[in-house]
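# Sequence and computational prediction follow.
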Amino acid sequence: MTLTFYTNPQSRGRIVRWMLEETGASYDIVVLGYADSMKSDDYRAINPMMKVPAIVHDGRVVTETAAICAYLADAFPQAGLAPRTDEERAAYYRWMFFAAGPMETAIINKSMGVEPDADQQRMAGYGNFALAAGVLEQAVATTRFVAGDRFTAADVYVGSGIGWYTRFGLLPQNGVFDAYLERIESRDAFKRAGELDDAAAAAAS
């Protein structure tokens, strides 16, 4: 088994690093620079978008952070990060793809100062920011974890987004988000991944 992880420690690659640490799998890491190696011909052959993260697992390329998390959960079932029941599976895919689609679009538009008017809200998959943020809050308020009572890969992806967005003021900090983050960020794999990425960022500076 070969597993290579392409990343930059100051990117969404931090999400995949956490996911990899949760799986317990061995992996090689390639740290890429935004201005140079991320745009190289070698890396463009892996991801023509010239973005990180990406993984190559036994010759199979997976890009897009949510897809990588879901793939790794299936590839390493012993870690117990994939859904086990129909109820878990429904919530797992629902909220992972909500976070990757409508919520991320709403966040990006907000950070760029884009506010859709009433007509544009009918076209936008997220409607408006307040609606999307309220739905996300409800998703983590009603159960211990986003897919139910058990931690899954969906929490790695959804939780990373909530952590990032609240710390940078893109989502409001409140008791619901704080309690959820406390549950997931207390995990050893989360702490270990953060330490590894912080060390990689320091080494690259």
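The structure has been received and is ready for your questions. Quantities reported herein were computed from a predicted structural model and do not represent experimental measurements.
# From here on, just use CA atoms for contacts and neighbour counts.
Fine.
# wait, isn't Asp155 in contact with Gly148?
No. Under the criterion of C-alpha atoms under 8 Å, Asp155 is not in contact with Gly148, lying 10.2 Å apart.
# So the two - more neighbours on which side?
When neighbours are counted by other C-alpha atoms under 10 Å, Asp155 and Gly148 differ, and Asp155 comes out ahead with 25 against 18.
# For that one, give its distance to Ala193.
The spacing between Asp155 and Ala193, counted by C-alpha to C-alpha, to the nearest Å, is 15 Å.
# those strands in the protein, which residues are they?
3-7, 28-31, 54-57, 60-63 (DSSP state E).
# Nearest to Lys110 among those strands would be which one?
Shortest separation from Lys110 across the strands of the chain is recorded for strand 60-63, at 24.8 Å, computed as C-alpha to C-alpha.
# Tell me the helices and strands packed up against the closest one.
Using 3 or more C-alpha pairs under 8 Å, 6 or more residues apart in numbering; DSSP states H and E as the contact criterion, the neighbours of strand 60-63 among helices and strands are strand 54-57.
# to the chain's geometric centre, what's the distance from the strand it packs on?
On the basis of C-alpha atoms, centre = their mean, to the nearest Å, strand 54-57 is displaced by 15 Å from the centre of the chain it belongs to.
# try stretch 108-125
With C-alpha atoms, centre = their mean, you get 22 Å for stretch 108-125.
# Same question for stretch 67-85.
When C-alpha coordinates are averaged (C-alpha atoms, centre = their mean), stretch 67-85 and its chain have centres 14 Å apart.
# What's the end-to-end length of that stretch?
20 Å.
# got a list of contacts for stretch 189-205?
For stretch 189-205, contacts defined as C-alpha atoms under 8 Å, 6 or more residues apart in numbering pick out Asn8, Pro9, Gln10, Arg14, Arg17, Trp18, Glu21, Glu22, Ile184, Glu185.
# take a look at this one as well, against the first:
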Amino acid sequence: MMSELTFYTNPMSRGQIVRWMLEEVGAPYDTEVLDYASSMKGEAYRAINPMMKVPTIVHHGSVVTECAAICTYLADVFPEAGLGPREEEKADYYRWLFFAAGPLEQAVTNKAAGFEPSEERSRMFGYGNYDLAVNTLAEHVAGRDFICGPRFTAADVYVGSAVLWGVQFGTLPKLNSFVAYADRLSERDAYKRAKDIDNKLIAEMQPVG
């Protein structure tokens, strides 16, 4: 029986973020694995996401794209999972979700592409410069367990994914606060389940012999 939630992904993509969020939510979902060269560019998927990228979810016929949006959407429509913000958590929850999706993302991707704004031009960019964006987040996660304080929320799936990836692959420095935060997140059962699922899919996609 088909579920009311379909997850379009490729295991070697940012779909791993949404897979983790889905495992945290615990609701049933169907997975459609797309290939970069064919099905992701096919007419059927283009009708769902014209950007021809993953991840995407379709829930009750409604399409949601962009990892940060998907994480917040799932927290909202599955409140029983307890991943949305409490009243006193809303400021940190929304601030750092949008910080990671905006300034941090821009700073990291621009640096990876070999572009860093000069001091004179840094005011033109929403993140100023790479070090400023990185240190701002590092200072926030220092001395606290999670983004909103002692309690894990959907913000930790998205922001935490950026930190986990960055520390592992060198797009973020291995600052003590980042490493400690990443270690806490990687011990979560839902994170481990999601990684196991995607790692198995990646292994199945590898050529034999």
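Received it, and whenever you're ready, just let me know what you need. Since this is a predicted model, take the numbers as computed values, not measurements.
# Any idea what the TM-score comes out to?
Overlay of the two chains. TM-score (TM-score structural alignment, normalised by the length of the first structure): 0.97; 204 aligned residues with a C-alpha RMSD of 0.9 Å.
# now stretch 40-48 of the second structure: which residue numbers in the first structure?
With TM-score structural alignment applied, stretch 40-48 of the second structure matches the range 38-46 in the first structure.
# Would you mark the buried spots in the matching stretch?
Buried residues in stretch 38-46 of the first structure, defined by neighbour count with 16 or more other C-alpha atoms under 10 Å: Met38, Lys39, Tyr43, Ile46.
# Just the ones in helices from those residues, please.
Tyr43 (DSSP state H).
# and which of the buried residues of stretch 38-46 of the first structure is nearest Ala66 of the first structure?
Taking C-alpha to C-alpha as the measure, Ala66 of the first structure lies nearest Ile46 of these, at 17.1 Å.
# ok, so what distance separates that closest one from Glu87 of the first structure?
With distances defined as C-alpha to C-alpha, the gap from Ile46 of the first structure to Glu87 of the first structure amounts to 35 Å.
# excluding its backbone neighbours, what's nearest Trp18 of the first structure?
For Trp18 of the first structure, ignoring the flanking residues on the chain, the nearest one in space by C-alpha to C-alpha, 6 or more residues apart in numbering is Ala193 at 5.0 Å.
# Map the one you found across to the second structure for me.
Applying TM-score structural alignment, one finds that Ala193 of the first structure aligns to Ala194 in the second structure.
# Same check on Ala75 of the first structure?
With TM-score structural alignment as the criterion, the equivalent of Ala75 of the first structure in the second structure is Val77.
# ok, which stretches of the first structure are helices?
13-23, 41-44, 65-75, 86-98, 104-111, 118-123, 129-141, 153-167, 175-185, 188-204.
# Please render those as CSV that adds distance to Val56 of the first structure to the earlier fields.
Rendered in CSV, the data for the helices of the first structure read as follows (distance: least, C-alpha to C-alpha, whole Å):
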stretch, distance to Val56 of the first structure
helix 13-23, 13
helix 41-44, 11
helix 65-75, 10
helix 86-98, 22
helix 104-111, 25
helix 118-123, 36
helix 129-141, 31
helix 153-167, 19
helix 175-185, 27
helix 188-204, 19
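# For Val31 of the first structure, find the nearest of those helices.
Relative to Val31 of the first structure, the nearest member of those by C-alpha to C-alpha is helix 188-204, separated by 8.1 Å.
# between that closest one and helix 175-185, how big is the angle?
Computed by axes from the mean of the first three to the mean of the last three C-alpha atoms, to 10 degrees, the angle separating helix 188-204 of the first structure from helix 175-185 equals 80 degrees.
# after superposition, how close is helix 188-204 of the first structure to the second structure?
Once the two models are superposed, helix 188-204 of the first structure sits on average 0.5 Å from its counterpart in the second structure (mean C-alpha distance after the TM-score superposition for the first structure).
# Which residues belonging to that helix are considered buried?
Neighbour counts over helix 188-204 of the first structure (16+ other C-alpha under 10 Å) mark Ala189, Phe190, Ala193, Gly194, Asp197 as buried.
# Same check on stretch 25-41 of the first structure?
Those buried within stretch 25-41 of the first structure under the rule 16+ other C-alpha under 10 Å are Tyr27, Val31, Leu32, Gly33, Met38, Lys39.
# Can you name the residues that contact the third one?
Each residue near Leu32 of the first structure by C-alpha under 8 Å, 6+ apart is listed here: Tyr6, Thr7, Asn8, Met38.
# again, but for the fifth one
Taking C-alpha under 8 Å, 6+ apart, we find Met38 of the first structure in contact with Leu32, Arg44, Met50, Lys51, Val52.
# ranking the helices of the first structure by burial, who's on top?
For the helices of the first structure, average neighbour numbers computed from mean count of other C-alpha atoms under 10 Å are highest in helix 13-23, which has a mean of 23.
# quick one: that one aligns where in the second structure?
Under TM-score structural alignment, the counterpart of helix 13-23 of the first structure in the second structure spans residues 15-25.
# who touches the matching stretch?
Applying C-alpha under 8 Å, 6+ apart, the contact partners of stretch 15-25 of the second structure are 8-9, 29, 54-55, 67, 70-71, 74-75, 78, 81, 83, 154, 157-158, 161, 190-191, 193-195, 198.
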